[in-house]
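Asker: Quick one: sequence plus predicted model below, questions after.
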Amino acid sequence: MSHLLFALAAWCLLAPAVHAAPSLAEQRLAFRQAWAVAQQGGDGWRSWATGLADYPLYPYLEEAALEHDVDTLDRATVADYLKRYPDLLPAADLRRAWLRSQARKQHWDDFLALYRSGLGDALTCDALHAKLAQGGTLDFERDLAALWNSPSLPGACDPVLDAAHDAGLLTSTRLWARIDRALDAGQVGTVAALASWLPGEEGTAAARLAQALRDPAAAVADATHWPDTPRHRQAAALALKRLARRDTDAADAGWKRLAPRFSFTPAQRDGVLYALALFHATDFDEHALVRLASLPADVQTDTSREWRARVALARQDWPAVLAAIDAMPAGQQDEDEWRYFRARALAATGQADQADPLYAKLAQEPTYYGFLAADRVQGDYAICPLNPPDDAQREQALLDKPGLQRAFELFAVDLPHLARREWSRALGDTDRDTLRIAARLAYERGWYDRAVFTYSSGEALRYYDQRFPLASQDGVVPQAQQAGIDPSWAYAIARAESAWMSDAHSGADARGLMQLVPATAAQVAKKNGLAWQGGQSLYDPAVNIMLGTRYLAQMAARFSGAPWLASAAYNAGPNKVDQWLAERGNLPPDLFVATIPYHETRDYVARVMAFAVIYDWRLYGKALPLASRMPAIGQPYSLPDVHTPRKDVTCPTAPASAVATAGASR
């Protein structure tokens, strides 16, 4: 903050006596400082906002200060702001904040005076609470039916639901309907809470359904003493399916005990057998292939069919691979993964005359499997770039939209979350072509994630410059070189992790462009003798890239430098990769990736490897062969440089194939 204060003070001192309108750069500087002050509450921000009255983001300053002081505001102050800025997002934010404050204090008259519907479940329930507090009554269909369809509700709804229960509105039929929705969503807390409102044996059965979700092993053990009623059968079947995911052997033993104990319906029996077969497959058990193949046709799913193929791949049983792919429906067979492995299996069974045409066709697609296929036939990589079309008139019309102006300004002053909200509101009902023009405008301003997410289908997949930006200001190339890793791979990781959202934040507290957890980043900084300024610093792209490339280097060093294994470790953790290597470390890289048990990690490795090819082409005009980034397990990896031989990139004669979505999507 101090350098901003100094810069702004210097600007004020040097300003000419005739007060010219501040430039846009000066307004942005003033806004940043005023914003920092406004977030502390009070009116101090106003002295920093001189010259900002006409700046598009001016209303955000007042709202930030008011929201900080929301517990002390009177209704008139809030109503005045809402009247002046009725259609702006800051007004909606202030309304919500003030309503939450009034609800906490149970100032229901003030709450209802400014309440509007459609502000979320918590405030909807607060409004019903206010109604009850003022002597009103509840009607289930009018007041609760929409809320009741949610498998989970916020705590603000508890007083309302208690009142509805006391009023006799929550019948057993209604309670069971919501319990079933909560079971489908895995919301054990909701099931357990509602169980207490059911009478006698119904309540007991509901509590056992909650136990099946929460502790399936205990539920399977206890089920030998349960009565054979419909709801207890439901609980037993659910517990067996949940246990199969965690411990297939225990689930097998439980099934042997409970199958004769309960009169399971055909659907319940098939559901348990399906779960047992599927999770034995993900464990790559000895009899997994037989279990999967013996499932009735109407029980099979795309997931069970693909796992039949993955188990066969793990065994390198090529006839079984072909049989598994043949058992898939046509649409699944046509996915690029299974076209590649059909060709792989045909080649391995001496049918190169059938395999080579499949490889050649697949090699015309700019995807992970397309690049693997091109390597198999020593072909060029197929990439057909396009640029978004120019449309100056429509661009100017977009730039004239106040909402989009606010979005671009919020991005320019480093408030990307608020920028995305304004973007979504300004363009929420926009047609596809206009949205793509807006994405181009965003890209030209360095707001790359808008292009990444917008150019996600059809011809727009060929906008490679915009979808795979070279964000040189973030220091990817020099930091990767200093860390001793391939810059193209570092770019690919950042692209896959965050799609260039510098403020990306995962549920696991991973942050920034390369999605580093603060604890890991602190360890990396210490190990490399780098400054560590805390978790918030990970939202600074330069800091994030500096630490992320070093962590990538650590992962690479652990796996003989191999980018593909290090990518898997970056996503799933190195210990998991060690476990998979101990179990299937004899497999070629493409088969190993296909047999990674986690769908997320399989997809992640494929995307990163495809993105690395594309970024290599973006950097050098040619592309390092994908196979060279996927050395055999245990084989040392040689870091490429500008002199390393690279493959030509060409556009096939039928460029429609170049817009395939798999592998190089998002």
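Answerer: Yep, that arrived. Numbers count the residues shown, from 1 in each chain.
Asker: from here on, contacts and neighbour counts on C-alpha atoms
Answerer: Fine.
Asker: you'd agree R420 is up against A407?
Answerer: Yes - using Cα atoms under 8 Å, R420 is in contact with A407, at 6.7 Å.
Asker: out of those two, which sits in the more crowded spot?
Answerer: Comparing R420 with A407 by other Cα atoms under 10 Å, the one with more neighbours is A407, at 26 against 18.
Asker: my read: the more buried one touches H417, true?
Answerer: No - with contact defined as Cα under 8 Å, A407 does not count as touching H417 (9.6 Å).
Asker: Now do the shared contacts for the two.
Answerer: With Cα atoms under 8 Å, 6 or more residues apart in numbering applied, the contact sets of A407 and H417 do not overlap.
Asker: Count the neighbours of Y115 for me.
Answerer: 19.
Asker: try R462
Answerer: Neighbours around R462, by other Cα under 10 Å: 23.
Asker: ok, structure two:
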Amino acid sequence: MLHRKNTKLINKLSTALFLAAITLSAPSHSKPVKNTSSPKKVVPAADLSAEDKLFVELREAAKVNDVAKTRTLGSKLESHDLSDYVLYYQIKPQIYDKGAQARVDSSADAAVEAFLKVNAGSAIADRLRNDWLLVLGKRKDWANFDREYVQFVLNDDTQVKCYAIQSRQAKGEDSKQLGHELKNILLDAQYFGEACPEAAQGIYRAGGLSKQEVAAMGRIALENNYEGLAKKFGVDDPIADTVKKARTDPAQAFREFEKKEWRTGRENTAAAWGVIGQFLAKKLDRNAIKAYRLQHEAGHHQLLSPESQEWKVRTALREGDWRLVKESIEGMSPAIRKRDPAWTYWYGRAQKELGDEALAKETFQALIEQFNFYGQLAREDLGMKIHVPKRVIPDESLVKQMSENKGFARAVRFYDMGLRFEGNREWNWELRTLSDKQLIAAAEHAKRIGLYDRAVNTADRTKAEHDFGLRYPTPFKESLSPIANSIGLDSNWAYGLIRQESRFIMAAKSSVGASGLMQVMPSTAKYVAKKIGMTNFKVSELDDMKTNLTLGSNYLNMVLQDLDGSFALASAAYNAGPSRPKLWREKLPRTVEGAIFAETIPFNETRGYVKNVLANASYYTALSSSKSPSLKQKLGMVSPKASVLSELP
């Protein structure tokens, strides 16, 4: 490709600078720590060229920051067509240690600067700039940090944002404003790093945050079992022991705190009951509502973590306490309330249940043009049909342009090597500035070359013009339809599930061993095969598309029958196993709408899964027939019922 040819010579010069900049021997490090944000290990496919196999090996060495190995492998790949990645994989281990921490003593400055200059505007340059900003922030080199930060396109790293806060504070910006921004940044503990506690400490010392606010930030980390990180906030949390106890034994924490609540200040009492309520709610313990009502009486909602605030609403929903639902959402931090349409929808429902029809309608109106679970529910609450917008037909001249796009071709190059993480990075990079019509054309191009997941992902990004046939494609219909029809399975529901499970990637593999379009586990496959008479089934056959669809569809139908025809329970069972939704149903305090059951599923992944699968199914129904789908009807009602042991895996 033209871009590769133009940069190959310059990348060789960058390699020379890099080799001159690095030290001859790597320092000793502790045992490598797995970086959970990195893609899983890739084993080179047998049909790759020898050079591409070396490239995959280089990538794996770079993931664990093996300086010596990346240098050796990189020297053999200077003529590789992905020479910028070859160089990136050699530079990265020089700026991270084997514990995946940015190295203040990195000696790769010249190599980084040369790489960023040569590869300006590329996805991999933005990735390296992200890495480099972590080094510069750790060094407190604010002049160079600021220079690079304004060029960081994606700006999606929480640690980098926290270093940016530190840089602004060093320049004397208003501490109150910085404290407000920091609180909005730290909504998700899993992305915390040392930069964020440092920023909080600095702003606290300058009077921009109160001691209670800093303690609340550390509490978010502690709730997520990041004790070391929580301590780095540098403020003693009077309820830290209660938080630890609630995380491991919320029932015991409830009993213990009831005895000592009177000795605790009002703010800390509110925070403690909020944490206890959260962890009781995740266990579906009936005392969760009592804990949250005690918290509500004490006030100080702003000191609750995002998880505690959200589970307060979910707990009130399970109990049917609509006033508490309404007041809890009103007490949410604005940033938490805005990031999920759930809270807009349930606020409207609370208004409706409390008799304020006018305000309820006004609230629902804010959601009806959102193409998601809550947009569908809001439309039904307003007596409107779930609809598919008018199709914008892909422009053939634009489709041709997309087929010639070097970035998309580069992504396909990665897909061909089995490197989907890098392929998605390159593909998504090209989408950043596209108009709706261009996105539809890019999605059509993806569909034509069999990249259905990219077609879905790309078409999903349009704002005003849409092609739902690309958002909700039906590949392999000639195989799925006969299977579904033969067992009476709703094929639209099956498609909704496949879209969520694999995005139509036939070779999809999960970290726990599920595979194929319907992500069937080997043990499940063996069970279903035996039940339906596939006597000679071998697990290796799961990679066959028709076999995967046959076993997955039959299992989906089995869990539906086992769970009394409830699509909400069966969708949950397909993701989490049949025993869990049975237990969740058994612990319901009353009969609830399927939407409330879905909202209060204690597993984050399964909760999102059920909502997405059933919303997908509605759009597939709307696309495939003149029948108007009803999400509420599909969700049904879910009643408490004693669990019956099932043989289903």
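Answerer: All right, it came through fine. Keep in mind it's a predicted model, so treat the numbers as computed, not measured.
Asker: Quick check: next helix or strand after the top helix by length along the first structure?
Answerer: The longest helix of the first structure (DSSP state H) is helix 599-620. Remark: after helix 599-620 of the first structure, the chain's next helix or strand is helix 626-629, criterion DSSP states H and E.
Asker: so where in the second structure does that next one end up aligned?
Answerer: Per the alignment by TM-score structural alignment, helix 626-629 of the first structure matches residues 631-634 in the second structure.
Asker: Buried residues of the matching stretch, list them for me.
Answerer: 631-632, 634 (16 or more other Cα atoms under 10 Å).
Asker: Looking at these, spot the one nearest G488 of the second structure.
Answerer: Set against G488 of the second structure, the nearest of these by Cα to Cα is K634 (15.9 Å).
Asker: who are the neighbours in contact with that closest one?
Answerer: Applying Cα under 8 Å, 6+ apart, we find K634 of the second structure in contact with 566-568, 614.
Asker: same check, this time on K463 of the second structure
Answerer: D436.
Asker: On the three-state scheme, the equivalent of it over in the first structure is what?
Answerer: Alignment note (TM-score structural alignment): K463 of the second structure maps to E459 of the first structure. What DSSP: H, G, I helix; E, B strand; the rest coil gives for E459 of the first structure is helix.
Asker: how far away is E459 of the first structure from P389 of the first structure?
Answerer: Per Cα to Cα, to the nearest Å, E459 of the first structure is found 11 Å from P389 of the first structure.
Asker: any idea which helix or strand carries G228 of the second structure?
Answerer: Using DSSP H and E, G228 of the second structure sits within helix 227-231.
Asker: Superposed on the first structure, what's the mean shift for the helix or strand just after that helix?
Answerer: Using DSSP H and E, the helix or strand that follows helix 227-231 of the second structure towards the C-terminus is helix 240-248. Its matched residues in the first structure lie on average 3.0 Å from helix 240-248 of the second structure after superposition (mean Cα distance after the TM-score superposition for the first structure).
Asker: May I see the buried residues of the very next helix or strand once past helix 240-248 of the second structure?
Answerer: The first helix or strand that comes after helix 240-248 of the second structure along the chain, using DSSP H and E, is helix 250-260. Using 16+ other Cα under 10 Å as the test for burial, helix 250-260 of the second structure gives 250-251, 253-254, 257.
Asker: which residues does the residue most central in space within the first structure contact?
Answerer: Per Cα atoms, centre = their mean, the C-alpha nearest to the average position across the first structure is that of S506, at 7.6 Å. Counting by Cα under 8 Å, 6+ apart, S506 of the first structure touches Q515.
Asker: swap in the one 3 residues further on?
Answerer: Taking Cα under 8 Å, 6+ apart as the criterion, D509 of the first structure is in contact with 517-518.
Asker: Confirm it sits in a strand?
Answerer: No - D509 of the first structure: not assigned to a strand; according to three-state DSSP it is coil.
Asker: residue in the second structure matching it?
Answerer: Using TM-score structural alignment, the equivalent of D509 of the first structure in the second structure is G513.
Asker: how far away is its match from I505 of the second structure?
Answerer: Where I505 of the second structure is concerned, G513 of the second structure sits at a distance of 15 Å (Cα to Cα).
Asker: just L294 of the second structure next, same as before
Answerer: Distance, L294 of the second structure to I505 of the second structure, by Cα to Cα: 48 Å.
Asker: and those two? which has more neighbours close in?
Answerer: Between L294 of the second structure and I505, I505 has the larger neighbour count (other Cα under 10 Å), namely 20 against 17.
Asker: and the residue lying closest to the more buried one once chain neighbours are set aside, how far is that from A459 of the second structure?
Answerer: Nearest non-adjacent residue to I505 of the second structure, counting by Cα to Cα, 6 or more residues apart in numbering: L517, 6.1 Å away. Distance, L517 of the second structure to A459 of the second structure, using Cα to Cα: 20 Å.
Asker: K161 of the second structure too?
Answerer: Using Cα to Cα, K161 of the second structure is found at 29 Å from A459 of the second structure.
Asker: Those two: who's more crowded?
Answerer: Neighbour count, other Cα under 10 Å: between K161 of the second structure and A459, A459 has more, with 28 against 23.
Asker: for that one, what are its contacts?
Answerer: Going by Cα under 8 Å, 6+ apart, A459 of the second structure touches 439-440, 443, 466-468, 470-471.
Asker: can you redo those as JSON lines with distance to K627 of the second structure?
Answerer: What follows is the contacts of A459 of the second structure, written out as JSON lines (distance: Cα to Cα, whole Å):
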{"residue": "L439", "distance to K627 of the second structure": "29"}
{"residue": "I440", "distance to K627 of the second structure": "26"}
{"residue": "A443", "distance to K627 of the second structure": "27"}
{"residue": "H466", "distance to K627 of the second structure": "21"}
{"residue": "D467", "distance to K627 of the second structure": "19"}
{"residue": "F468", "distance to K627 of the second structure": "16"}
{"residue": "L470", "distance to K627 of the second structure": "20"}
{"residue": "R471", "distance to K627 of the second structure": "19"}
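Asker: Nothing else from me, thank you.
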